[in-house]
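> model the following, please.
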Amino acid sequence: MKRLNSQLQEDGCPLELILLIRTLLAGCKEISFRVSQGELAGVLGSTLSDNVQGERQKKLDVISNQILKDILSESGYVKALSSEEEDTVVGCNPDGKYLVSIDPLDGSSNIDINSLIGTIFSIQHAPQWMEPDDPQAFLQPGTQMVAAGYVLYGPSTVLVLTTGRGTHGYTLDKTHGGFLLTRPNIRVPEQTQEFAINASNQRHWEKPMQDYIADLLAGKDGPRGKDFNMRWIAAMVGDIHRILSRGGLFTYPFDYREPNKPGKLRLLYEANPMAFLMEQAGGEASTGTQRIMEILPTEIHQRVPVIMGSKEEVAMCLEYHNREAN
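Next up, the predicted model:
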């Protein structure tokens, strides 16, 4: 079975990028161990503080962020780090060639119930004329990413990664500590009868999303003429992994509760890396009005609506949005 290094070399990755990815994954393996210990290690429960997003931090959020911050800062390959758990960017090595954006532990609400959680990351080239602590360096469209992926901490620890040459899945072999290629060239089925959405927010959605979901729920007796199943894991990393495994549509749409926050998910830490993985696997990723990877960020904690997954179903969802716009 092919090792991670071999696949990255085959994909033409420069040595420093390979070493950076290996460093980041060393931190993820440490997180995987802490997650597996659970209550035995005293890592469950919440802290008494909120992050920059105004969300109450879990102990594992803080631990995971610190593990990745320390290992990436010390690697020498990273000029600056941006994290969902940090107020601003973390300057690392002025001579580092790369910028790394991370969601250290996606799915925090699942921590205490022993359900799916994961780490999401993306890597970009660092503008060498900018200072390491300048947030402007991160305001690049997703098309500038050189790598993106996630590590899912489930019954097995799984890495899904792209460097722009397809999306590949790896499984952590805990007998020797390496990631082995188990799902080369993942392809998302173009059609699906599954969707993932937090239906409890239905009353806050815009009309196109209201109409689209209503037609899905109408099943074979409705305008779509077929039955759909809804799945919701409450962790983007888990829902996207399911879609990369068997197809589907994931959406966290705009809602009217906080108009100044056009979505719940963060562009740098969640939407962009998942869009890169999805597109490289033959899927699509949009806000409802534009391709996610073409958005020019305005700040590092920017939020966006998200619609991504099987190509034909994303196109159908966008058709509802286009009808409303016209």
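> rest of the way, CA atoms for contacts and neighbours
Fine.
> what ranges do the strands span in the stretch 1-150 of the chain?
Per DSSP state E, counting those that start in this stretch, the stretch 1-150 of the chain carries strands over the ranges 46-50, 56-58, 78-83, 90-91, 98-106, 117-125, 145-153.
> can you put those strands in JSON lines and add mean neighbour count?
JSON lines is the format used below for these (neighbours: other CA atoms under 10 Å):
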{"stretch": "strand 46-50", "mean neighbour count": "13"}
{"stretch": "strand 56-58", "mean neighbour count": "19"}
{"stretch": "strand 78-83", "mean neighbour count": "26"}
{"stretch": "strand 90-91", "mean neighbour count": "19"}
{"stretch": "strand 98-106", "mean neighbour count": "26"}
{"stretch": "strand 117-125", "mean neighbour count": "25"}
{"stretch": "strand 145-153", "mean neighbour count": "25"}
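> and those: which comes nearest Gly288?
Nearest to Gly288, of all the strands of the stretch 1-150 of the chain, is strand 145-153, at 21.5 Å by CA to CA.
> endpoint to endpoint, stretch 246-264 covers what distance?
With CA to CA, to the nearest Å applied, stretch 246-264 spans 25 Å between its terminal residues.
> against Glu294, how distant is the closest residue to Gly248 other than its chain neighbours?
Spatial nearest neighbour of Gly248, chain neighbours left out: Glu194 (4.8 Å); criterion: CA to CA, 6 or more residues apart in numbering. Distance, Glu194 to Glu294, using CA to CA: 26 Å.
> would you do the same for the sequence below? I want to compare the two.
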Amino acid sequence: MVDKSKLGQPVGTTLDRFIKNKQDEFSFATGELSQILRDIGLAGKIINREISRAGLVDLGGSVGEQNIQGENQQKLDVIANIRFKRALRNGGEVCAIVSEEDDGIIDLNNPHGRYIVAIDPLDGSSNIDVNVSIGTIFSVYRRLSPVGGPALREDVLQKGDDQVAAGYLLYGSSTMLVYSTGHGVNGFTYDPSLGEFFLSHPNMKTPTTGSIYSINEGPSQLFDDGVRQYIQHCKEQQLTARYIGSLVGDFHRNMLKGGIYIYPATPKAPNGKLRLLYECNALAYIIEQAGGKATNGKGTRILDLLPNELHQRTPFFIGSSEMMEMAESFNLATADTSPVV
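Below you'll find the predicted structure:
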């Protein structure tokens, strides 16, 4: 006899159902934020498809142009930027977008939209051609200006603490969507056979310490003394160096296993390299919800930084709380009296 109780086992909780069930946790709870998260999930599915077939349909390589950051645009950078802008425009809840790939504020011609999205459509895109994990990073802010008019700079230049949601998509051995609305962090894995994201990592927490440090040590001779001393401390403690040059990939691994990621300032990049609005703020929001910390390495919490330009950069230290405290103890002990930039 067949045990009927073992037939038709549940496949799990879909992203859409989870969002609906958790909607009451969001203070405005009108369904708008839920729609934005669904729109981001839809665009993520499309990007996942494009990445998986990139080597077969000539989607790898550069388009021969540079973005506003002075970085060579990859074909999938352009595709991802188009897909996310289109999904958020069609969703109807967002009035403006700030993207790594565009110079200014992107007006979506939706003056009644109540939200701003800041996004890095495809982080780590230089790794596409070598089949290394890449990602998307996003932040959602509630606009400050009155509904009915165009979005203003003040709507966009908000502190990370003002985010109402943030998250990332990771395109790797499996595709994941991880997000928070300020009530913990939850991760969803994409099942391509069903075309759905399913809850796979509920209530994600990062260990208070770990054995991984992630930093590009190539230019280490340019680092501040405190950073160099902390790296040496990691080696003396026989920690493991892991750095793949894909911010989402490095961050996701460290959050799950315990670790620290560092992108410090150098004389060539005194304000750091990573962008505050659409890279650092989102991941800082996630790590704090997961129990970790994120600062500029000089004691200033990332989420407390007030941006004054769209593509503002910052030094970035993020990870397990005890490792962060140790890194900052080295950095602050060797800091000079000059103001933090």
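> hmm, back to that, residue in structure 2 matching the residue nearest to Gly248 of structure 1?
Residue pairing (TM-score structural alignment): Glu194 of structure 1 is matched to Ile212 of structure 2.
> tell me where the longest helix sits in structure 1.
helix 15-37 (DSSP state H).
> how far off strand 98-106 does that helix point, in degrees?
10 degrees (axes from the mean of the first three to the mean of the last three CA atoms, to 10 degrees).
> by contact count, what packs against helix 15-37 of structure 1?
Other elements packing on helix 15-37 of structure 1 under the criterion 3 or more CA pairs under 8 Å, 6 or more residues apart in numbering; DSSP states H and E are helix 4-10, helix 59-73, strand 145-153.
> mind listing the helices for structure 2?
For structure 2, the helices defined by DSSP H occupy 15-22, 32-52, 75-91, 153-156, 225-236, 247-257, 281-289, 321-333.
> in structure 1, what stretch matches the longest one?
Helix 32-52 of structure 2 falls opposite residues 16-36 of structure 1 when the two are matched by TM-score structural alignment.
> quick one: what's aligned to Ile231 of structure 2 in structure 1?
In structure 1, Ile231 of structure 2 lands on Ile213 (TM-score structural alignment).
> measure that match to Glu206 of structure 1 for me?
Ile213 of structure 1 is 11 Å from Glu206 of structure 1, by CA to CA.
> find the centremost residue of structure 2, please.
Ile137 (3.3 Å; CA atoms, centre = their mean).
> for it, list the residues it contacts.
119-123, 166-169, 248, 278-279, 282-283 (CA atoms under 8 Å, 6 or more residues apart in numbering).
> next one: Glu100 of structure 2
Counting by CA under 8 Å, 6+ apart, Glu100 of structure 2 has contacts Asn67, Ile68, Gln69, Ile119, Asp120, Pro121, Tyr278, His311.
> now for the last one: what does it line up with in structure 1?
To tie it back to what came earlier, the one meant is His311 of structure 2. By TM-score structural alignment, His311 of structure 2 lines up with His301.
> which one is that match nearest to, not counting chain neighbours?
Arg266 (6.1 Å).
> and the one you found, what's its match in structure 2?
Per TM-score structural alignment, Arg266 of structure 1 is aligned with Arg275.
> quick one: neighbours of its match, just the number.
20 (other CA atoms under 10 Å).
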